Every structure is written in C-alpha cells, then in structure tokens.
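Student: Sharing a model prediction with you, sequence too.
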Amino acid sequence: MRPPRSLKEEFLKKWQMGLELWRSSGRNTAVADRRKAIKVTADIAMASLRKGTTCWSRALIAKTANSNNYLVRRILSSIQAEGLINKKLPNKTVCHKKILRRSKKATKRSSSSPSSSSSLRRRGNAASKIAKGLVKRKTQGLRNLIPGGELMNNEILLVRETLDYITSLQTQVDVMRSLVDATEAEMSCK
C-alpha cells in the first residue's frame, strides 16, 4: 500500500481536476449543485485511487457514471475508464476454502459434544438464535452503508471492504480538513 502522504496528494489532484472539470462545464452554481459536485468529484477521486480493485470503488464508479459519464471518464483517464465503468459487479462472492473448513470443524465439535441437560441445550439454542439475529441485522445495516455492499454475501469480504472504505473516507476527510485549515489561515492573514 502507498504511503498516506502520497495517497492524500493523489486524491487531492484527482479531486481538484474533477472540480475544475465540473466548473468549466458551465453548470448552475446554486449551493445545492456545488455541494453535489463536491461530493461526486470526491467520490470518483477516492474510487479512482483504488483502481477498481474493490467492490465499493467499482460500485461508486458505476453509480456515478450513469449520471456524469464525461466527468467520470476524465477523472479516470489515467486508468482504464472503459473497463471500470462497464465492469460487472459480482452477483455472489465465494467464501475462502480455509474459512469453510474451520466453520465445518467447529460445527461438528459443537454438535458432537454431550450436553449435561436438555434445558441447558435449549437455553444455548435460544441465545444462539438471538445472537445470530443480531449479527444478521448488523450485517445488513453494514451492507446498506457500503457502496456495492448489497452484492456481498460473504461477511468476511464485507468487513474487508468496509475497512478499506473507512480508510479511504478518512483520507478524504484529512484532505478536506487540511484545505479548510489552509483557507482559514489565509483568511486570518488578510
């Protein structure tokens, strides 16, 4: 992975290029339009840094390409824009074989161990059902937050993608915070 400084610099360059492209297109300059332009260009700049290697970046590119195809193609010009825009997202993800083997072994161990009483087993089953329901709800909430998350059926992939997405969002926030700080410092000098 690249050093954080170069990642932030690359994000800033792509984001700035996207904002300049949007501004030169002569679109309306209402506050809502500017806010949308900032978000769209930041999302595409952030997704372009991943070069389509993650589901969330491909989902952001595909979603944005539908409405701002020219802008997306220009920001993605350094990487193969056509391949990323038209790249299909996976319908289903496959779980890693090692994880499947471990879970099968754990299931066999839990079913083969003798229980001291049937009431203990019933309480364990009830607690297990509650825990599974809670995990399922939280996982579904996470799928709704991550771009392309609804296509990820594998929880491990979902967590990896979430961590990568959070890291990218943190980079975006750091760059934007630096810009605000620089602007405030410049304004205070005047």
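Tutor: Nice, I can see it.

Student: C-alpha from now on. contacts and neighbour counts both.
Tutor: Noted.

Student: What residues of the strand or helix carrying residue 8 count as buried?
Tutor: Following DSSP states H and E, one finds residue 8 within helix 4-24. By neighbour count with 16 or more other Cα atoms under 10 Å, helix 4-24 contains the buried residues 7-8, 10-12, 14-19, 21-22.

Student: How far off centre is it?
Tutor: A distance of 19 Å separates the centroid of the chain from that of helix 4-24, by Cα atoms, centre = their mean, to the nearest Å.

Student: And the next helix or strand after that helix, what does it pack against?
Tutor: Downstream of helix 4-24, the next assigned helix or strand under DSSP H and E is helix 31-49. If contacts are counted by 3 or more Cα pairs under 8 Å, 6 or more residues apart in numbering; DSSP states H and E, helix 31-49 sits against helix 4-24, helix 55-67, helix 69-75, helix 155-189.

Student: Use this one as the comparison:
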Amino acid sequence: MNLLERKKAIKLSADLAMASTRNGKRYWSRALITKASKDRETGNLAKQILGDKTTHNNNKKPTSSRNIRKFRKCDPKKCGVSNSYKVKKARAMAKRLVEKRTQILKGLIPGGEYMDEFSLVKETLDYVVSLRAQVDVMQYLANSPQLFIQI
C-alpha cells in the first residue's frame, strides 16, 4: 500500500467514523456513507469498516415545516420612485449573493444539493461540529509520541 492509498484509507476511515457516530440521524452522514459504499474504489473498504449494514439514501428533498414570512413591498407613492428603485436593486443584489453562497454551501456539505435552506443550515452546523471533533482526534493522534515508538 503506497502513501496515497494509505492517505485515502485514513480519510475514508475518519469520514465513515464521523458519519457513523450520527447513526443516520443527519442527512450529511447518510450521504457520506452512501457515497462511500457505492463508490467503486472505496466500496469494499467501506463495507469492511461499517460491517454488513447497508444504507439507502433516497435523495428526497427535506421539507421544512417553518413558515417563511414575506415582507411587504414599499409603496412607490410613500417611498418615492428613486428610493423604491434603490431598494429593489439592493434586494436583488442581496438575493443573488445569498443564492450564490447557498449553492457553494450545498456543494460543501455531503448531500447538501438535496436540502432546502433551513435544513442546510441545521446540517451545516452539525457537520462543522463533527469536523471539528475529527480534527481534534487527528491532531491528538499526530502529536501522540506513543504512536512512533518502535517495538
């Protein structure tokens, strides 16, 4: 096993360990496990790590039960035409910026492309906490002097 193969195996092990601790409660964890299990290169290794339990990811878009409030538009007579134009332009720019950032975030979170915005925020928070724990464990392992003692 060369260095690149070892690196992939360690990363896969860490990702699957992180995802399996969530017990399928989060969408990102199910997406990570499903992707690793279906991949040609990592499928066998994933089955060895996870055991025989299989996971199914139906890729349904989660629905949010939260109601979204709509803001009233500014009446041009009350706000003035020039002010109304500036407000519309600012809203359009802000909306485009939020949409771009949301698409980037959906690409970063496993399974994010199938989530609505509300679910994406919840999943992102959970995923970041799990990644932070993974980094802490990896740093501990890298700094542990006992791992480098030759017997």
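Tutor: Received, thanks. Since the structure is predicted, the reported quantities are computational estimates derived from the model, not experimental observations.

Student: quick one: TM-score?
Tutor: TM-score for the superposed pair, counting by TM-score structural alignment, normalised by the length of structure 2: 0.86. Supporting figures: 146 aligned residues with a Cα RMSD of 2.1 Å.

Student: so who does the residue most central in space within structure 2 touch?
Tutor: In structure 2, the centroid-proximal residue (Cα atoms, centre = their mean) is residue 109; its distance is 1.9 Å. Residue 109 of structure 2 sits next to 28, 123, 124, 127 when contact means Cα atoms under 8 Å, 6 or more residues apart in numbering.

Student: one more time with 7 Å, if that's ok
Tutor: Contacts for residue 109 of structure 2 (Cα atoms under 7 Å, 6 or more residues apart in numbering) come out as 28, 124.

Student: Kindly state which residue of structure 1 is aligned to it.
Tutor: Applying TM-score structural alignment, one finds that residue 109 of structure 2 aligns to residue 146 in structure 1.

Student: before we move on, back to that, quick check: the helix holding residue 8 of structure 1 aligns to which part of structure 2?
Tutor: Equivalent residues of helix 4-24 of structure 1 are lacking entirely in structure 2, counting by TM-score structural alignment.

Student: Next, the angle helix 31-49 makes with that helix.
Tutor: For helix 4-24 of structure 1 against helix 31-49, the angle by axes from the mean of the first three to the mean of the last three Cα atoms, to 10 degrees is 140 degrees.

Student: now helix 4-24 of structure 1 and helix 155-189, what's the angle there?
Tutor: Interaxial angle, helix 4-24 of structure 1 versus helix 155-189 (the same axes, to 10 degrees): 70 degrees.

Student: Residues contacting helix 4-24 of structure 1, please?
Tutor: 37, 38, 41, 42, 45, 46, 49, 71, 75, 171, 175.

Student: Chain neighbours aside, what residue packs nearest to the fourth one?
Tutor: Put plainly, it is residue 42 of structure 1. Excluding the flanking residues, the one nearest residue 42 of structure 1 by Cα to Cα, 6 or more residues apart in numbering is residue 15, at 5.4 Å.

Student: Check the spacing between residue 29 of structure 1 and residue 36 of structure 1 real quick.
Tutor: As judged by Cα to Cα, to the nearest Å, residue 29 of structure 1 and residue 36 of structure 1 stand 11 Å apart.

Student: quick one: contacts for residue 58 of structure 1?
Tutor: Counting by Cα under 7 Å, 6+ apart, residue 58 of structure 1 touches 52, 84.

Student: switch to 10 Å and redo it
Tutor: Neighbouring residues of residue 58 of structure 1 by Cα atoms under 10 Å, 6 or more residues apart in numbering: 44, 47-48, 50-52, 64, 84-89, 147-148.
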